[in-house]
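> give me a 3D structure for the following:
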Amino acid sequence: MTAAARLLDDVCHLTAQSLNRLETSEHFRVVKMLGEGSYGKVVLAVHNQSASASVCPGSPMALKFFPRATTSLCSFLREYNLSLRFCTHPSLSRALGIAYLTPSHYVFAQQAGLFGDLYDFIVPEAGVEEDRCQRVVSQLSGALSHLHSLGFVHRDVKPENVFLCDAACRWVKLGDFGMAKARGTKVPEVWYRSPYCTPEAETARGDGDGAGERSEPEEKKRGPRVWASVEPSVDSWALGVLTYAMLTGAHPWPQTSSDCGAYLKYLHWFRTAKSPEEELDLWAEPQHQGPDGTPADFGAKEQPSVAPQFARFTPLGRAFFRLLLNPGPADRGRPEDALGYLGGAWVPVGERERLEERRKKSRGGGGGGAVNEVKLKDGRGLR
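Down below sits the predicted model:
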């Protein structure tokens, strides 16, 4: 356990002894609901008056409510103190030093993403602009690297947990640390039907949904649970899937499993193609390009060997995905490694123009955020 993880345990113990009971309406004016899910709810509020040095009267903030009936005090305090004490990176959402309890909820205040979350900006089957996507990847890579350097793993990187401070994604913040754990912590492995679920989790497939305790008959029927060590590689995988969703408005496969055809095609390509470095070969002589910006021999030489869902990307883009979406967790690239793939084109000109046309049509028709087909933990997801 790192020094930061030990300190987190200590400050949680101290905070538990000083948690005040307050009435929200006496100290805050609630402006609107920002989100609601199984964890509780988040509202945008304005603080009336405060003795806290971190906020001023009239400051907008997000209040996160956790039902006391379904939330342990320990888990609440860990999320609050992790956000307050250790999320000092500009692209991590930080708590504001206000935590209290009501008769029905635990509550803490955090910085508000006034432009919503990334989920609402991703156009179905069209994604977001590539430069906007690369800005998000750059910031998330830094945020995750900061967490990992302190010995913590986020474990829930997805569009709903990336909050926007402006519409152009020049400043985003990764939030929601309810799933975060110290690196090396042993947890029950859980497999769920989502592309964000890592390949190594399939060892626990058929072990139920992983929620709550199993009864004794269930324990005997299914056998002992699979336990896994929390490692930063799960955040790398999620960052890769999130980037694909941003660029395309879709997921690369419905689920990460050995019986999913789209994922199996990717595995075949991954195992038979060159390594990302060899495939990229930045020092190679420039190839002749077709009118859409792809190599002139792209269809004849490269496309058949590439998994269909990744053939739409440039060699640089494919190398980026193969870095983070490595099926072997020990060989998976780190978020900071992804920074070396920024700046160049990930999507050829022709494909970029096609996606932009789809975005224009979607916006003109009133299209909004991504469609709800693949169910994630809070019921939202991309196709």
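> C-alpha from now on. contacts and neighbour counts both.
Fine.
> show me what contacts the residue most central in space within the chain?
In the chain, the centroid-proximal residue (C-alpha atoms, centre = their mean) is Val157; its distance is 1.6 Å. By C-alpha atoms under 8 Å, 6 or more residues apart in numbering, the residues touching Val157 are 174, 235, 238-239, 242.
> give me the subset of those residues that lies in strands.
Counting by DSSP state E, these place Leu174 in strands.
> so which of the contacts of Val157 comes closest to Gly364?
Leu242 (25.1 Å; C-alpha to C-alpha).
> I'd assumed Val162 was in contact with the closest one.
No - judged on C-alpha atoms under 8 Å, Leu242 makes no contact with Val162 at a distance of 10.2 Å.
> can you list the contacts of Val157 in a markdown table and add distance to Leu264 and neighbour count?
Converted to a markdown table, those look like this (distance: C-alpha to C-alpha, whole Å; neighbours: other C-alpha atoms under 10 Å):
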| residue | distance to Leu264 | neighbour count |
| --- | --- | --- |
| Leu174 | 30 | 30 |
| Asp235 | 21 | 25 |
| Ala238 | 18 | 22 |
| Leu239 | 20 | 27 |
| Leu242 | 19 | 23 |
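> ok, the contacts of Val157 vs Phe321, which is closest?
Using C-alpha to C-alpha, these come closest to Phe321 at Leu239, 9.5 Å.
> for comparison, sequence B:
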Amino acid sequence: AMNLNADKEASEVVEELLELTSQNLAKMEVKDHYNIIQELGQGKYGRVLMVTHRIRGTPMALKLVPKQTSKLWNFLYEYCVSLYLSSHPNMVNMFGIVFESQEHYGFLQELALDRDLLALIQPRIGIPEDAVKRCARQISNALGFLHCKGLVHRDIKPENILVFDKDCRWVKLTDFGLTRRKGTILRLISGFLPYTAPELGHFCNSEGLPIDFNLDSWAFGVTLFCIQTGYFPWEKCLPGDFFYEEFARWVKSGEAKEPCTIPRHWRRFTPEALSMFQKLLAVDPKKRGTVEEVLNYMDFQWKVDNWKEKEDDDEEEEEDSECLSELEES
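Okay, the predicted model is just below:
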């Protein structure tokens, strides 16, 4: 009952925020109020700029979405969800400033000078284990808070985790453009990333698929692999992707703890870390663990000491490089 009430409360609050915001959307041009310092990022939905207030000098991050390719409701929904969640210490802070210009919709949020987690990852190396664990704990807490509100993020990846110091002592979740209520029916998949759960590739009927928290568990598991290795575990979780099929066979085989059966790119992890991954990345979504699963493994070592891929794997790795690509912003 508590989850149902939280779900209802979140929906009602966001709906009220949407109504109020749409009625009071300010009109202004960016350059009249803010100095543009530099571009921080760009994607298919818009771009993020570092700006300072012309009078007060406050540094901020400005998200701009082009009107031509965006619906006002989608833009306002992302803003209102961000505002609603911003009370949590591991969610990005909002300034409560939202507006439209002649060509864009925009809102302002806190600036992360160290950018995002993707910027910290060394290709094929990752980041130190203590930093990985600090990040894992904070994002698990943020996602747990989100899920308690009955919401699913649906876009967990390193570039959506803002970093406020290089040791990951403070990180925050951002980008709620795809966030939806649990149970919302998903009828269309726009594209497959390494973070996309396998069940999303299996439904083709008109009934669609209800969104669930376990979509975030899968993406969180893939993200943890990426930040510890510096590359993706697979290109996409679809038939024909060798690395995904190898992983799925291993998990289903029941021989998950036998060293000789572990896929090569997972052998750098300790048995405890592999157990954690098996729960977060259970191919069957009904058996998948929650995002809080990682909290049970904080006292264990995650990576094998002095691990190196065998020399006889070097040739194979060259052939693998196209699929096991270094992390790039999607």
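> please state their TM-score.
The TM-score (TM-score structural alignment, normalised by the length of the second structure) is 0.88; 312 aligned residues with a C-alpha RMSD of 2.2 Å.
> now the second structure: which of the contacts of Val157 of the first structure match?
Checking the contacts of Val157 of the first structure against the second structure (both residues aligned by TM-score structural alignment, their matches' C-alpha atoms under 8 Å), the contacts still present are 235, 238-239, 242.
> quick check, nearest of the contacts of Val157 of the first structure to Pro199 of the first structure?
If you rank those by distance to Pro199 of the first structure using C-alpha to C-alpha, Ala238 comes first, at 11.2 Å.
> what lines up with that closest one in the second structure?
Using TM-score structural alignment, the partner of Ala238 of the first structure in the second structure is Ala219.
> I figured that match hits Tyr195, correct?
Yes - between Ala219 of the second structure and Tyr195 there is a contact under C-alpha under 8 Å: 4.6 Å.
> now do the shared contacts for these two.
156-157.
> all helices of the stretch 151-300 of the second structure, in order?
214-229, 242-253, 271-280 (DSSP state H, counting those that start in this stretch).
> quick one: closest of these to Cys323 of the second structure.
Comparing those by C-alpha to C-alpha, helix 242-253 comes nearest, at 8.1 Å.
> how big is the offset of the lengthiest helix in the first structure relative to the second structure?
For the first structure, the helix with the greatest residue count under DSSP state H is helix 130-149. Helix 130-149 of the first structure, aligned to the second structure and superposed, deviates on average by 0.7 Å (mean C-alpha distance after the TM-score superposition for the first structure).
> now do the longest strand along the first structure: which elements does it pack against?
Scanning the first structure for the longest strand, with DSSP E as the assignment, gives strand 28-37. If you count contacts as 3 or more C-alpha pairs under 8 Å, 6 or more residues apart in numbering; DSSP states H and E, strand 28-37 of the first structure packs onto strand 40-47.
> burial count for Val30 of the first structure?
17 (other C-alpha atoms under 10 Å).
> map it onto the second structure.
Per TM-score structural alignment, Val30 of the first structure is aligned with Ile36.
> number of residues surrounding the counterpart of Thr248 of the first structure in the second structure?
In the second structure, the residue matched to Thr248 of the first structure (TM-score structural alignment) is Thr229. Neighbourhood size, Thr229 of the second structure [other C-alpha under 10 Å]: 24.
> next one: the one 5 residues further on
Trp234 of the second structure is flanked by 23 other residues according to other C-alpha under 10 Å.
> re earlier: can you point out the buried residues in the longest strand of the first structure?
The neighbour-count check on strand 28-37 of the first structure (16 or more other C-alpha atoms under 10 Å) flags 28, 30, 34 as buried.
> which of the residues you listed sits closest to Thr70 of the first structure?
Once C-alpha to C-alpha is applied, the member of these that ends up nearest Thr70 of the first structure is Leu34, at 20.6 Å.
> right, and that closest one touches Val43 too?
Yes - using C-alpha under 8 Å, Leu34 of the first structure is in contact with Val43, at 5.0 Å.
> common neighbours of the two, please.
With C-alpha under 8 Å, 6+ apart as the test, Leu34 of the first structure and Val43 both reach Ala62.
> which residues of the second structure does stretch 3-16 of the first structure align to?
Counting by TM-score structural alignment, stretch 3-16 of the first structure sits on residues 9-22 of the second structure.
> report the mean distance between the matching stretch and its aligned residues in the first structure.
Averaged out, stretch 9-22 of the second structure is 1.1 Å away (mean C-alpha distance after the TM-score superposition for the first structure).
> give the buried residues for that stretch.
Buried residues in stretch 9-22 of the second structure (16+ other C-alpha under 10 Å): 10-11, 14, 17-18, 21-22.
> which of these fall in helices?
10-11, 14, 17-18, 21-22.
> which position in the second structure aligns with Ala45 of the first structure?
Checking TM-score structural alignment: Ala45 of the first structure goes with Val51.
> doesn't Gln38 make contact with its match?
Yes - between Val51 of the second structure and Gln38 a contact is recorded at 7.3 Å, counting by C-alpha under 8 Å.
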